[in-house]
Structure formats: C-alpha cells, structure tokens
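> sharing a model prediction with you, sequence too.
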Amino acid sequence: MVLSTAGHEPEASVHYTFASRYVRAPLPRFKMPENSIPKEAAHQIISDELMLDGNPRLNLASFVTTWMEPECDKLIMAAINKNYVDMDEYPVTTELQNRCVNMIAHLFHAPIGDDETAVGVGTVGSSEAIMLAGLAFKRKWQNKRKAEGKPYDKPNIVTGANVQVCWEKFARYFEVELKEVKLREGFYIMDPVKAVEMVDENTICVAAILGSTLTGEFEDVKLLNELLTQKNKETGWDTPIHVDAASGGFIAPFLYPELEWDFRLPLVKSINVSGHKFGLVYAGIGWVVWRSKEDLPEELIFHINYLGADQPTFTLNFSKGSSQIIAQYYQFIRLGFEGYKDIMENCMENARVLREGLEKMGRFDIVSKEVGVPLVAFSLKDSSKHTVFEIAESMRKFGWIIPAYTMPANAEHVAVLRVVIREDFSRSLAERLISDINKVLAEVDALPSRSTTIAHVTAAKNAEGTVLKKTILETQQEITMRWRRFVERKKINGVC
C-alpha cells in the first residue's frame, strides 16, 4: 500500500524499512496519516520503535513493578475495557476495591473493628493519594480556623527536603507553603526535632516519609509523634501527621512488624501507599487510607447518580481503569501475608549481596541503610578523577539503567548512584551487575581524569582566545593604518 507523501518534509516523516511489504512511503511524524495501513504494519512499526526503549527488568532506577504472574496478566487484559468509575455497572470491581482498602487499613493498624468499613480509596499512584490527603488536611484546618475567627489564608506543610516532587506539586497547585527541613551530609532524611521546631499555627500537617526516594531510609515517625504531641499540648494546637509510605508501606509490616509508624501513633491521620511499587502491581495504582471518617471532611466527597445508583467519589480524576485494582486484589489473596514477607525478605537478601559486592571493590561509600526499602545507594570515595554520572552513562552500554543524582539542600555536594531491588531482580542479576560495574570502573580508570580533561579544555579555550584576540588586534591595527593613509591622500589632494 502506497501512501501519499505530498506536503511531508523528510525530517517530519518516519521511514520504516522492515514493514516495507505493507508501507513503502514514509509516515508523517507529527500529523495523522491521510490513509489507513494494515494492522500488521501498524503493530510492526510500533514494535520496531519500542525496541529502542530500555529493558524494564534492567531499569534499576524505578521502584515500579515490572513483572507479574501470567494469571494476573490475563485478569488485567480481561478487565482492560472496564471504567472503574461506573460503579453501578461494575459492582464487583467496586467491592474488590473496598476489600483492598480494608485489608490495607488493617495492615496499617487502623482503629476499626472487623465489622467496620475503613475510609480510603484507590488512586492513580501515590501522587493523587497525596493530593487527596493534603486537601483533607487543608480543609479541616481551614474549617477550624474559620470557627475560631482566625485567618486561614496561609496554610503550610512541614516536610524534609528529601520528599518526592509530588509534595511540591501539591503545595504549588493548591497554594500551600512547603516548609522543608534541610538535609546534611550523612543524614539524608527529615530530622524530627527540626521539623517540629518549624511547626506553627498555620501548619496543616507534618509529612513523614517511610522509605525515602534518595536512600530508602525510614523516617522516625514515632519520635515525630512524641515531639509533636508535646508541642500540641504546649500550644493548644492539634497539628497532625501524614505518612507518605509510597515505598515502605508494603515493606515495614512484613519485615519490621514491631516498628511503630502507622495508625498505632495517635497523630497519624492518613497514610498513602503505592500498590504499583512494593505492592507488586504494574504502574497505575495507589491507595490512601484515613484513620476515621472524621479525618476526611464530608464536603470533599461528591455524590453522583447519572451512571446509575448514588455513587460517592473523592478522586481528582474521573475515569480510570479497573485492571490495576483487580490486580492488587489478586496479589493480596494470592500471596497473603506469608507471600509478601517471603518476597520482601528475598529483595533484602539480594540488596545485601549487592551492597557487599560494592564494598569489596573499595571504591564506594554505601549511603543507604540496611533497615528500609531494599535498595542500595552509593557514592564514590574519590570523585576527583571521575564522577557517578560517568559511571551511570557507561553502564547503559551493558543495558543497565542506574540513576545518578545529587542530594537536595543542604547536601548538594554529595552525588550518588542508586539501585532499587525489585521482585524480578534476582541474585544472578545482582552478581552480573557487580561484574559490569567492575568492568566500567576499569574502563573509566583508563580514561583521562575529569580534572585533566577540564584543564586541557580550558587551556585549549585560552589558546583559542589568545589567537582570537591577536587576530582582532591585528585587524584593528590594519583598519587604523588604512584610515590614516586615506586621510593623508585626501590632504594631498586638498580635500581635507
């Protein structure tokens, strides 16, 4: 089938030679094609382009689940055409979501009885969950301030500088000041003492992180609860706590059951967790759970009936797929507490193998802690010759995607690499990664050091600048001489 190429510039088109038995003319890159093409050709064209994407199994930057059992894949595909918001049409899916909310609430020790219903909702990841929790805190604070006849136009949230960007989004989108506790070298999570010092009468909540994105560490929520309880008692305030357990919420209950970070602490009013991280579901599912109905203002819940029966809804978006909710329920009943515990222990064991392998090299400092999310964050002992960014770039030729980044304020001078250990990252992959890092270190050691290269580049630029300045000076001198000769000739001819 030949497509018209009229009006398409070569750079605005995409050429597909593999599918040439179907398509012999380029397709427009940024405009919809005028004609149809066979389904086989469309499939092959897109498949060919996607080959250039990274391998999800080797993407060690992501916390997001990249493998599920085939049986769950089938359930996901069977529900791919179900819109979750149509609760009246898909009541079983709604029931499965409610079961998941209650399972999570019990896992986090919410003060509800066996015959009570937990307060929570499925979301499109933890970002939406945090937006909803933040809105609930803001509205409760505003209502209280209005009732007291006090100003309610300057709300703030206290967090550590290590929070995920979704907290910055919430603050900017919903006009809440974000007061960040700065970090320092060797301590890359929020200091509860400094956090409580920053709390004032306009603070709608303090956000603690159970599993920092930077190092995987758990913040001390119990100490935060104790300090904040004392401050509330002294001031008469009732500043609450939200726990961002996006990464650690499906780890702590199984590996550290005695750790108090959840609803066992009275000031913890809401918790979010990512089902698509260590909840073991593909991307697109998060959860937020409240301690009680009183912690979610009724005016934030909407009731609709144009899809059938009366349906309460509290989400930022409307339509969303049902597949991830069904997949989450599958994992809960398939694995149970025992299965999740086994998987998290395996992840921590593989993280230990990787950490020990890096330590044996003698080239890295391990920044992450052994208690926390199964990940390994590490920095170069000597970064004067080469940087972690060079190592991250070189690892890509082996297929590995490893993030390199600098810490937030006030620890920007510390740069690290981070490897997240997910369920599909086996011990053999950990050993292979160690081997490939060794190869890359040998290669970068053979290259000129960064300081030497910078010196050479600077010298070359200086030399170029000297030549340029000389050329400009000579040109200016030549122009001056020509002007003088011109003036002399005019004088001789009696013009001047």
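That came through, no problem.
> hey, let's count contacts and neighbours off CA atoms from now on
Will do.
> give me the distance between P56 and K277.
14 Å (C-alpha to C-alpha, to the nearest Å).
> ok, the spatially most central residue of the chain - contacts?
The chain has Q164 as the residue nearest its centroid, 6.4 Å off, counting by C-alpha atoms, centre = their mean. By C-alpha atoms under 8 Å, 6 or more residues apart in numbering, Q164 lies in contact with T213.
> over to G186?
V367.
> tell me the spacing between it and L135.
33 Å.
> could you do T480 as well?
Taken as C-alpha to C-alpha, the span from T480 to L135 is 72 Å.
> look at these two and report which has more neighbours.
L135 (19 against 12; other C-alpha atoms under 10 Å).
> and stretch 432-445, what's buried?
433-434, 436-437, 440-441, 444 (16 or more other C-alpha atoms under 10 Å).
> pick out the most distant pair among the residues you listed.
In the buried residues of stretch 432-445, two members sit farther apart than any others by C-alpha to C-alpha. They are L433 and V444, at 16.4 Å.
> nearest residue to A110 in space, please, no chain neighbours.
F263 (5.3 Å; C-alpha to C-alpha, 6 or more residues apart in numbering).
> quick one: residues contacting the one you found.
Neighbours of F263 in contact, by C-alpha under 8 Å, 6+ apart: 108-111, 269, 291.
> name the member of the residues you listed with the most neighbours.
Neighbour counts for these peak at R291, which has 25 neighbours (criterion: other C-alpha under 10 Å).
> what about it, distance to T235?
Taking C-alpha to C-alpha, one finds R291 at 24 Å from T235.
> do the same with I492
96 Å.
> can you show me the helices along the stretch 301-450 of the chain?
323-361, 388-395, 427-445, 450-492 (DSSP state H, counting those that start in this stretch).
> please name the residues that touch N202.
Per C-alpha under 8 Å, 6+ apart, neighbours of N202: 152, 154-156.
> below is structure B, check it against A:
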Amino acid sequence: MPLHRTTPGGFADVYTQPLSRVPLPKYRMPEHSSDPREVYELVRSELLLDGDASQNLATFCTTWSEPEVHALMNENIDKNMIDKDEYPLTAELESRCVHIMANLWHAPHERSTIGCSTTGSSEACMLGGLALHRRWRARRREAGLPADRPNLVCGPVQVCWEKFARYFDLELRQVPLEEGATGLRPHQLKDHVDENTIGVVAILGVTFTCAYEPVADIAAALDDLQRETGLDIPIHVDAASGGFVAPFVQPDLVWDFRLPRVASINTSGHKYGLTPLGVGWVVWREAACLPDELVFWVDYLGGNMPTFALNFSRPGSEVVAQYYTMLRLGREGYRAVQQSCLDTAAHLADRLAATGRFTLLHDGRGAIPGVSYTLADPGSPFSLYDLSDTLRMRGWQVPTYPLPPAQEQTVVQRALIRHGIGRDRISLFVDDLHWALTRLTTPPDDSKRRGFHH
C-alpha cells in the first residue's frame, strides 16, 4: 500500500500530493523539498516496472539474500572500505575472507597469502592482469630484452578482459573456439603464445557456455611448452563463477593453486559467492606474485596492511556480507546450496532435451549451475532470438547470443540457476517455455482472438 501523510485539509494520500501530480523530474532538480515517504513511494512505484529479478535467468548475480544480510549491510552502509584507519575491523573481515579463500583454493602459504576485495570480478581480473604484466616486464628488462609488445592469451572471455587489454595497451590474443568446443582447448596454446605472452587466462565457468575450461590440462600444455622452448608462462584463473562452486561440489577437480603454474585467481562474491551485488576478490599464490610496485601499505592498529585496487572509495558493507555468508553457511551450507542449484540445472537440462527442440552444450552437470543450448533443427521456423522475445511476454529474461569467433554462426541460449531459484520456479519456466514454443510454431487464428473483458 502507498505510504501516507496527513495534508492540511486532513486527507492523507501520497497520490494527491504535488510531486505525484506531474512526471518526476528527469533533467532538473526540483526547487523544493518533499516528504521522504512521498518520494520513497513514487520512486518505488517507478522501479516496480523493472523486470522481476527472480525471473532473470540471464544474470550470474545474487538476487536473493537472507534478512540478516540486509540488516548488516544497512548497519554498515556508511563505512568506506578503503579507510582502514577509521574502520579497522571491516579491514580485518576483508583479510579473513582472503585467507579463507586462499584455504579453499589450496594456496601453499594460506596465512601469508595476499589478496583483496574489489567492486566485482571485472576489477579483480584487471588486478590479476596488471600483476602478470608487471612481472613479465620486470623479467624482460632484467634480461635486457624489449618489453613493449605484451600479449595475453585466452579463449572466449567476458568483456572485462577486452577492457583490460584496451585500457592497459596490451594485445589480447583470443583463441577461436573449435567446432564443438565450449572453451579453450590446451593444444591450441602453442600457436598463440610467445616470448611476449604475459600469461594465459583459464576460465572456470565460461560466460557463453557455463562450462569449465580444463585448467590442469592447460597447465600441462604450458609445462610441455616450457620444456620445449624455455618459455615460463603463468596462468591466471578467472573463477568469477566457479570459484565458489568447485571447492564444494567438485572438490577433486584440480584447477587452483594445487597447480604450481597458477599465479592468481579471481572470483565474484556477488555471483555464486552468494552475497549481494558489489564485491569481488583476487588472491595471489604468494606475495611474490604481486610486484611490490603495485602494493600500497596502510598503517592501522599498529601494523601494516597491503592494499591494491583500482577503486578508492567503495562500500565496506558488501565485504561484511561476504564474511557473514561464509560464517552462516560454512562448507556444509555452501555445498548444500550449490548442489541444490546443480540438481535444478540438471533437471532443467533434461526437460529442455525432452522437447526435442534443443541440442545441449552444457547440461548443468560438472561445472556451474546453468544450461546452454542451441536449436536442434537448423531449419527451425523460429530463432532463439524469437524464443527470448516470446518468453519476455511472460516475464522471463533468457539471453541469446552468438558464440565468439570462429563460431559466430552458432547461436546459443543460456539459463542460469542461482540461490533462490528452486525446482518450482523452474517448473513454471518450463511451462511457459512450452507455451512459447507452441506460440512460435502454431499459425495464429485471428478468429479466436478477442479483447479482454470481465
């Protein structure tokens, strides 16, 4: 119900107040102040026209959190994460999160491992890339070699890596997907790396397909290359999606610091880390993997704390939420949540396969909780873009896009399962999917179309 206030005439209703009688300002700030409850209701009313986050199967980001998370974030909304002198306990929680992740990812010296929070996995990726670049540049200069043509090798990556290469003036060598592949294949590396390669990015949860790239096999291929050529090329694992999945539900998968060639790992706390939007993480194998020239030291509580980030002022409440979630769920809780999501994803994949309309690229098993698929019939009377548009009529947001070169002719659709999206919600989605398929394959009969009436 709308919030109310009493007017001088004694009639209380938000929608009779001056601000509600005109379109809300778009280009100029209003001259006068308004009642906070009135403004709240009017802004809230506009935002109701946004899509329902629980029907958004496109996003990796957390769309459901416990009330205690909301309370903690609200209580800490005024804390600046970068101001470690004023908020030393918030900084301490950040440090605890880093060490917990170092333990999850089998860092050799977890208690002395260095890392930091970021505004998201994109910033974390750029920090990992900067460290690779500076280490490569230092080695080249020490050897008396030119250091002006760095490149970074990867498969199909999220746009943040393209931004990193463009912003910091590197060549991004994006290896084309092979036919039938869902990510970078190890044997492709030898044709793309050279003495100017600062590192290889391996993806634990490919944005386009939901699959894991075989990090251990990529490391083995680089080991072979070093024996043949002497090139020692480190790996950064972009675990934006899989970093909080694999340790709990695929514990035997070797992808992390158990591989000596892995120098750094990033993840997104606000994806499968299960915290609200606004926090990512990057952790280095050991302090030596982060060049000293990139580290700033801040004194607090009588000691020194290393900081390394692109952003300066940013909220500390997301870090508080991450630590709460780690304590609240523990390993058992994370395992239960992620396994439930995987089971729901596998159920969705089976329902999609049963329609006979789709060819699955990722069936929700063995990687992140999601499904990716193409149309089974190249001569289908509708496209996946048509299907996305039709599903939007029922409120569902399901992305459709071409795979990166050289498979641009392959159009893919993807659905992600997150905490808060249960079996019942997916059953409703499948019902609407069948409705959409019928609508797209049945010629319209205008004689049966009538206007709405009571």
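Sure thing, it's come through. Every value quoted in this text rests on a predicted model; they were computed, and no experiment measured them.
> ok, of the contacts of N202 of the first structure, which come out buried?
Buried, going by 16+ other C-alpha under 10 Å: 155-156, out of those.
> out of the contacts of N202 of the first structure, list just those in strands.
N156 (DSSP state E).
> any chance of CSV for the contacts of N202 of the first structure, columns distance to N346 of the first structure?
Converted to CSV, the contacts of N202 of the first structure look like this (distance: C-alpha to C-alpha, whole Å):
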residue, distance to N346 of the first structure
Y152, 49
K154, 46
P155, 43
N156, 40
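> just the closest of the contacts of N202 of the first structure to S20 of the first structure, please.
Using C-alpha to C-alpha, those come closest to S20 of the first structure at N156, 58.9 Å.
> ok, the counterpart of that closest one in the second structure to F164 of the second structure distance?
Aligning on TM-score structural alignment places N156 of the first structure opposite N151 in the second structure. Remark: distance between N151 of the second structure and F164 of the second structure (C-alpha to C-alpha) = 11 Å.
> list residues touching both of those two?
What both N151 of the second structure and F164 touch, as defined by C-alpha under 8 Å, 6+ apart, is the set L170.
> so where does the aligned partner of R140 of the second structure in the first structure fall, helix or strand?
With TM-score structural alignment as the criterion, R140 of the second structure lines up with R145 in the first structure. Per DSSP states H and E, R145 of the first structure falls inside helix 125-147.
> just to revisit the earlier point, and the equivalent of the residue nearest to A110 of the first structure over in the second structure, how close does it get to S264 of the second structure?
Under the alignment defined by TM-score structural alignment, F263 of the first structure is paired with F257 of the second structure. Distance, F257 of the second structure to S264 of the second structure, by C-alpha to C-alpha: 8 Å.
> mutual contacts of these two, please.
R285.
> where do the helices of the stretch 151-300 of the second structure begin and end?
159-167, 215-229, 246-249.
> single out the most deeply packed of those.
Among the helices of the stretch 151-300 of the second structure, ranked by average contacts under mean count of other C-alpha atoms under 10 Å, first place goes to helix 246-249 (a mean of 21).
> what's the spacing between that one and its chain's center?
Chain-centre distance of helix 246-249 of the second structure: 17 Å, with C-alpha atoms, centre = their mean, to the nearest Å.
> ditto for stretch 180-197 of the second structure
On C-alpha atoms, centre = their mean, the centre of stretch 180-197 of the second structure falls 23 Å from that of its chain.
> corresponding residues in the first structure for that stretch?
Stretch 180-197 of the second structure covers residues 186-203 of the first structure once aligned (TM-score structural alignment).
> same check on stretch 47-58 of the second structure?
Going by TM-score structural alignment: stretch 47-58 of the second structure matches residues 50-61.
> how long is the matching stretch end to end?
Taking C-alpha to C-alpha as the criterion, the two ends of stretch 50-61 of the first structure lie 19 Å apart.
> now swap in stretch 151-168 of the first structure and tell me
Termini of stretch 151-168 of the first structure sit 23 Å apart (C-alpha to C-alpha).
> so how far is it off the chain centroid?
The answer for stretch 151-168 of the first structure is 17 Å, by C-alpha atoms, centre = their mean.
> same question, stretch 216-230 of the second structure
Taking mean C-alpha positions (C-alpha atoms, centre = their mean), stretch 216-230 of the second structure and its chain are 29 Å apart.
> hmm, who's touching that stretch?
By C-alpha under 8 Å, 6+ apart, stretch 216-230 of the second structure touches 185-187, 189-190, 202, 231-233, 235, 254-255, 259, 261-262.
> out of those residues, who's nearest C116 of the second structure?
V262 (17.3 Å).
> that closest one touches R285, doesn't it?
Yes - under the criterion of C-alpha atoms under 8 Å, V262 of the second structure makes contact with R285 at 7.2 Å.
> what's the counterpart of A220 of the second structure in the first structure?
Using TM-score structural alignment, A220 of the second structure sits opposite E226 in the first structure.
> can you tell me how far that match is from K138 of the first structure?
For E226 of the first structure relative to K138 of the first structure (C-alpha to C-alpha), the value is 22 Å.
> do C347 of the first structure as well
The gap separating C347 of the first structure from K138 of the first structure is 37 Å, by C-alpha to C-alpha.
> what do you get for K269 of the first structure?
On the measure of C-alpha to C-alpha, K269 of the first structure and K138 of the first structure end up 13 Å apart.
> for V121 of the first structure, same thing?
In terms of C-alpha to C-alpha, V121 of the first structure sits 18 Å off from K138 of the first structure.
> same question, F278 of the first structure
Distance of F278 of the first structure to K138 of the first structure, computed by C-alpha to C-alpha: 29 Å.
> what of S36 of the first structure?
For S36 of the first structure relative to K138 of the first structure (C-alpha to C-alpha), the value is 51 Å.
> among those two, which residue is more densely surrounded?
Counting neighbours by other C-alpha under 10 Å for S36 of the first structure and for K138 shows that K138 has the greater number, 23 against 10.
> got a list of what the nearest residue to the more buried one once chain neighbours are set aside touches?
Distances taken as C-alpha to C-alpha, 6+ apart put I204 closest to K138 of the first structure, at 5.8 Å, once the chain neighbours are dropped. For I204 of the first structure, the contacting residues are 137-138, 141, 155-157, 239-240, by C-alpha under 8 Å, 6+ apart.
> can you redo the residues you listed as CSV with distance to M51 of the first structure?
Shown next, in CSV, are these (distance: C-alpha to C-alpha, whole Å):
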residue, distance to M51 of the first structure
F137, 45
K138, 45
W141, 50
P155, 47
N156, 45
I157, 43
T239, 50
P240, 48
